[in-house]
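> build the 3D model from these lines:
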Amino acid sequence: MIDYEADKLKEECGVFGVYSRDFNVSELTYYGLISLQHRGQESTGIAVTDGAWMEVSRGMGLVREVFRHQVPQMENQYIAIGHVRYSTTGSSLIVNTQPLMVNYSGGKIALAHNGNLTNAAELRRELEDNGTIFQTTIDSEVVVNLIARSRKVTVEEKIIDSLKKIRGAYCLTIMTEDKLIGVRDPQGFRPLCLGRLEDGGYVLSSESCGLDVVGAEFVRDIAPGEMVVIDENGVEFHKFAAPKPSMCVFEFIYFARPDSVIDGQSVHEARFEMGRILAQEAGCKGDIVISVPDSGNTAAEGYAYESGLPYMSGLVKNRYIGRTFIQPSQKQRDTAVKLKLNAIRSVVEGKSIIMVDDSIVRGTTSGKIVKMLRNAGAKEVHMVVSSPPIGYPCFYGIDTSARKELIAATKTVDEICEYIDADSLHFLSMEGLKKCMPMLNAEHMCYACFNGGYPIEQKSQSPAEVDKYIFETRRKKQG
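Sure thing, here's the model as predicted:
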């Protein structure tokens, strides 16, 4: 069976951290991770410290599944970091779950990473040649080993020394026995923000929605090329690299929760504006506007507002089915889509439908949804997409296919329309997309998945290439 989410771009992960003397930091981290669950549903973990000891608890599955009995408990714990993961680099194994924790000459350190290093295989090869033994297949372990091997004195200096060697996307939460540290790469590909608790403690979160759930007041976003250090003396900010802002535009199109605010821009307002401009550009004639839930909801509201057409719930999403997998028969594959989504016949029957979705990756599921609506009696199905066509893979922490598997890389818009059997198909233009985030500089965004303009000039290594290197290295060692 093929589930609807299988034809979506996948974010790699989300990170969270708490420093507090009065609150239960592992419990707050648990709630924070639940609020970031949309960023990764494969595995999760929480690491805590009381200043002398450090413990980590990790597992495969959703946050509520992994910690269904108890979150990590340690008397006098006052720092915790957490992680939710969807794997791009590294296989889906328990050993690859985060946070990672290591002992080194400077003490103990735990790390959680959101993003993807584009020179991970190169650095891993160099470290292995110098005697480093790796326990996982994820690029995040490269960062931990670079920190541990640095000859600098303080942990802050060790981290900055290590960051000079890595390229790509990385938002990090790092915990020592007495510090909580956050890092955002110079391009600022992924979001990271800081909040303050009532007791004077602090919270780091991939998105501001994580601050809201634990009652933390938003302080500010961590800037690209910036490191924040939180300890008993308060908060210090360190600029470790010149900022070259290239925020991933898909955070606003799909990844982030609509109630989050990233770098001053409301995600909800950006998506609503995408729908409005899409309505201006597409100009489709129809009876009602529906969305492909849930990621298409806000853009569909904007489309309906601008077009004057009623916005109705034409598709229902089953939120309790969990992940489904490929099965051999066509009947089983068709059933899988119905398990995830189902059309409301009384809404769509006899109507010309304008269906709003955030993106088309491979096109397989879009075609099945169009067919579902026709079978429910829809007279016409016009599909409108609140992003431009995705024609290039991402190397910065998003799970995209090889370019040949991206439907927009091999087909024109008319050919995609024919493939999914829609009556018409319209994508939001690049010019229109850039108008949707007025609080941000449109030129400081990454649009590489649309136009191939990668912000990092060096040759990127895809997650698949890193996995291939690790596999081939192990095979050679085994003879």
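> from now on I want contacts and neighbour counts done on CA atoms only, so please keep to that.
Noted.
> please name the nearest non-neighbouring residue to residue 467.
residue 90 (6.1 Å; CA to CA, 6 or more residues apart in numbering).
> give the contact list for that neighbour.
96, 136, 137, 138, 139, 463, 466, 467 (CA atoms under 8 Å, 6 or more residues apart in numbering).
> ok, residue 460 - contacts?
By CA under 8 Å, 6+ apart, residue 460 lies in contact with 118, 119, 395.
> closest to residue 106 out of those?
residue 119 (25.9 Å; CA to CA).
> residue contacts, the closest one?
Applying CA under 8 Å, 6+ apart, the residues contacting residue 119 are 166, 167, 168, 460, 461.
> top of those residues by neighbour count?
residue 168 (23 neighbours; other CA atoms under 10 Å).
> please report how far that one lies from residue 475.
Distance of residue 168 to residue 475, given as CA to CA, to the nearest Å: 27 Å.
> residues near the spatially closest residue to residue 180 that is not a sequence neighbour, how many?
Spatially, and ignoring its direct neighbours in sequence, residue 180 is nearest to residue 230 (5.1 Å; CA to CA, 6+ apart). Residue 230: 22 surrounding residues under other CA under 10 Å.
> assign residue 230 to helix, strand or coil.
Using DSSP: H, G, I helix; E, B strand; the rest coil, the structure places residue 230 in strand.
> residues contacting it?
So, once contact is read as CA under 8 Å, 6+ apart, residue 230 ends up touching 19, 179, 180, 181, 202, 236.
> picking that back up, of the contacts of residue 460, closest to residue 107?
For the contacts of residue 460, the residue nearest residue 107 by CA to CA is residue 119; the value is 27.0 Å.
> return the subset of the contacts of residue 460 lying in strands.
Taking DSSP state E, every one of those sits outside strands.
> second chain to compare with the first, below:
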Amino acid sequence: MLAEIRSLNEECGVFGVWGHEQASQIAYYGLHALQHRGQEGAGIVGTDGEVLKAQKGEGLVNEVFTLEKLAAMKGKAAIGHVRYATAGGGGLENVQPLLFNSTSGSLAVAHNGNLVNANQLRVHLEKQGSIFQTTSDTEVLAHLIKRSGYDDVEESVKSALTLLKGAYAFVLLTEDKMMVALDPNGLRPLSIGRLGDAWVVASETCAFDIIGAELVRSVEPGEFLTISDEGLQLDKFSYAGKRSICTMEYVYFSRPDSEIDGINIHTARKRLGKQLAREVMIEADVVTGVPDSSISAAIGFSEESGIPYELGLIKNRYVGRTFIQPSQDLREQGVKMKLSPVRKVVEGKRVVMVDDSIVRGTTSRRIVKMLKEAGAAEVHVVISSPPIKNPCFYGIDTSTSGELIAANHSAEEMRELIGADSLTFLSVQGMVESIGRREEGPDCGHCLACFTGNYPTDIYPDTKLPHEKEFVQTGGSLIGKGV
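Below you'll find the model as predicted:
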């Protein structure tokens, strides 16, 4: 999600299946459908009811796993994870699921999100004697579970979850059960489905489609599910807070064929484009979208404005998302490898370029330049979300406002920096209304922190703002030294 979203980096994806004779193979296909959520590492842990076995590695799903590896993981249940290193750094040791062994049994943990109090908890646990093997905040949960004092693993997990703050969708596996939990604000998407007699859970519903599973429903905030040979048991580990689903899931992260709380992503993005066309009046000859996440919004903009939609930009299908590259220099080079303008479509034309966001601005600048070099007479950039002005602490790698072009420049300065003839953003109200969530309140169940600065959870003093300034949140605002 950064650099106009192509640079915004995803939070990761989790998958789980219980009660299928080819569980590890099912997990492989589920992770393949979630590949867009993380390309730095992938892992699967399976159980045959007696022992947990793990396979994981750095790279894409089809690079990490082979038929031989999957065949060796025979069992009825498995959990999996695809990773983008938003917190904790890279390295094989941080690739999930994390697997822990003890005298009382084994536990595997897969996590999507980010814990805002992970550093505080880690310091506390280390003072009590814990030794951490990774730099991932996910490992904190395992240590809390072990120190909970409960003999029952489900009670231990629920007790540990109450100490966590931030965004988290957890899938956990022991030898005889799978457990699923979503944070009290529901910041991350998580759904449960059925595949015959088996239960499946995934960050996105598109993973159900690839394996032929049927969506049952979204996991509720604060909900705790236990799945075993005895069936599905529903419980709560926390009272549900104010629902605050990450808005960028609708705008950018999720695949167009996924659903979140009954809302199809493609349809929501088309409505964003239509609303954008209603909010801005541009005289132009052609509308084009930046592949792939902006295509739906571009179609909506075209339909509402009456300006013809054309494929003005073509994506190289053999190059992954540019945010797969951890460094900015590699991301910039990736733009040239990834996108090509269609000269005969844009040459001599006034082009409306629809994108879903601008984060750092690097990618937008390069795309505008490519279009003009291909002969575009004018390039008008329209963004189907508001300016991203505030850092995210919930699993997206924009942890400082220094990275965000909108936090440091006016709209006119941004237009000049990216070289566009005009630059327009969608309003916050227009975005929220277009997505169509029905929760009460002005934010309709969205997390809008990156746009408005109103964070749905407390942000702790050991979480840093730009230049490492300490801050805390009070009443939805950030207060700290120099802030």
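> and for the spatially closest residue to residue 214 of the first structure that is not a sequence neighbour, the neighbour number?
Spatial nearest neighbour of residue 214 of the first structure, chain neighbours left out: residue 28 (6.1 Å); criterion: CA to CA, 6+ apart. Neighbourhood size, residue 28 of the first structure [other CA under 10 Å]: 25.
> and residue 28 of the first structure, what's its match in the second structure?
Matched by TM-score structural alignment, residue 28 of the first structure corresponds to residue 26 in the second structure.
> and that match, helix, strand or coil?
Per three-state DSSP, residue 26 of the second structure ends up helix.
> the residue nearest to residue 467 of the first structure and residue 276 of the first structure: what is the separation?
Distance from residue 90 of the first structure to residue 276 of the first structure, by CA to CA: 39 Å.
> residue 275 of the second structure: what secondary structure?
helix.
> that one matches what in the first structure?
Matched by TM-score structural alignment, residue 275 of the second structure corresponds to residue 277 in the first structure.
> just checking, its match touches residue 430?
No: using CA atoms under 8 Å as the test, residue 277 of the first structure is too far from residue 430 to be in contact (11.0 Å).
> these two - which one has more neighbours?
Between residue 277 of the first structure and residue 430, counting by other CA under 10 Å, residue 277 is the more crowded of the two (25 against 14).
> so the residue lying farthest from the centre of the second structure: helix, strand or coil?
The centre of the second structure is farthest from one residue, residue 348, which by CA atoms, centre = their mean lies 37.9 Å away. At residue 348 of the second structure, secondary structure determined by three-state DSSP is coil.
> now do the same contact list for the alignment partner in the first structure of it.
Taking TM-score structural alignment, the alignment pairs residue 348 of the second structure with residue 350 from the first structure. The contact partners of residue 350 of the first structure, by CA under 8 Å, 6+ apart, come to 377, 378, 379.
> most neighbours out of those, which is it?
Neighbour-wise, the contacts of residue 350 of the first structure (other CA under 10 Å) top out at residue 378, 21 neighbours.
> is the residue in the second structure that that residue lines up against in a helix, a strand, or coil?
Superposed on the second structure with TM-score structural alignment, residue 378 of the first structure falls opposite residue 376. Under three-state DSSP, residue 376 of the second structure falls in the coil class.
> pretty sure residue 376 of the second structure sits against residue 351.
Yes: counting by CA under 8 Å, residue 376 of the second structure does reach residue 351; the two are 6.7 Å apart.
> tell me the SS of residue 358 of the second structure?
Using three-state DSSP, the structure places residue 358 of the second structure in coil.
> how far away is the nearest residue to it once chain neighbours are set aside from residue 296 of the second structure?
Nearest residue to residue 358 of the second structure, sequence neighbours excluded (CA to CA, 6+ apart): residue 4, at 3.2 Å. The gap separating residue 4 of the second structure from residue 296 of the second structure is 16 Å, by CA to CA.
> compare those two (neighbour count), which wins?
Applying other CA under 10 Å to residue 4 of the second structure and residue 296 shows that residue 296 carries more neighbours, namely 27 against 23.
> what does the more buried one align to in the first structure?
So residue 296 of the second structure corresponds to residue 298, using TM-score structural alignment.
> hang on, the earlier thing: what is the nearest of the contacts of residue 460 of the first structure to residue 254 of the first structure?
The closest of these, once distances to residue 254 of the first structure are taken by CA to CA, is residue 395, at 17.2 Å.
> give the equivalent position in the second structure for the closest one.
Using TM-score structural alignment, residue 395 of the first structure pairs with residue 393 in the second structure.
> SS state for the nearest residue in space to its match that is not next to it in sequence?
Nearest non-adjacent residue to residue 393 of the second structure, counting by CA to CA, 6+ apart: residue 399, 6.0 Å away. Using three-state DSSP, the structure places residue 399 of the second structure in coil.
> quick check, residue 399 of the second structure in contact with residue 389.
No: using CA under 8 Å, residue 399 of the second structure is not in contact with residue 389; the gap is 11.2 Å.
> now do the SS call for the closest residue in space to the match of residue 275 of the second structure that isn't next to it in sequence.
Among residues not flanking residue 277 of the first structure along the chain, residue 432 sits closest, at 6.2 Å (CA to CA, 6+ apart). Using three-state DSSP as the criterion, the local structure at residue 432 of the first structure reads helix.
> the equivalent of residue 432 of the first structure over in the second structure: neighbouring residues, count only.
Using TM-score structural alignment as the criterion, residue 432 of the first structure maps onto residue 430 of the second structure. Around residue 430 of the second structure there are 19 other residues, counting by other CA under 10 Å.
> list the contacts for residue 430 of the second structure?
Residue 430 of the second structure makes contact with 272, 275, 276, according to CA under 8 Å, 6+ apart.
> how do the residues you listed look in the first structure, which are kept?
Retained contacts for the contacts of residue 430 of the second structure in the first structure, judged by both residues aligned by TM-score structural alignment, their matches' CA atoms under 8 Å, are 272, 275, 276.
> ok, the last one - contacts?
Taking CA under 8 Å, 6+ apart as the criterion, residue 276 of the second structure is in contact with 301, 382, 383, 384, 425, 426, 430.
> for residue 269 of the second structure, see how far away the last one is.
In this case it means residue 430 of the second structure. Residue 430 of the second structure sits at a distance of 12 Å from residue 269 of the second structure (criterion: CA to CA).
> quick one: the helices in the stretch 151-300 of the second structure, in order.
With DSSP state H, counting those that start in this stretch as the criterion, the stretch 151-300 of the second structure has helices at 153-161, 206-211, 247-248, 265-279, 295-305.
> can you convert those helices into TSV and add a column each for distance to residue 404 of the second structure?
Formatted as TSV, those follow (distance: least, CA to CA, whole Å):
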stretch	distance to residue 404 of the second structure
helix 153-161	32
helix 206-211	30
helix 247-248	15
helix 265-279	22
helix 295-305	22
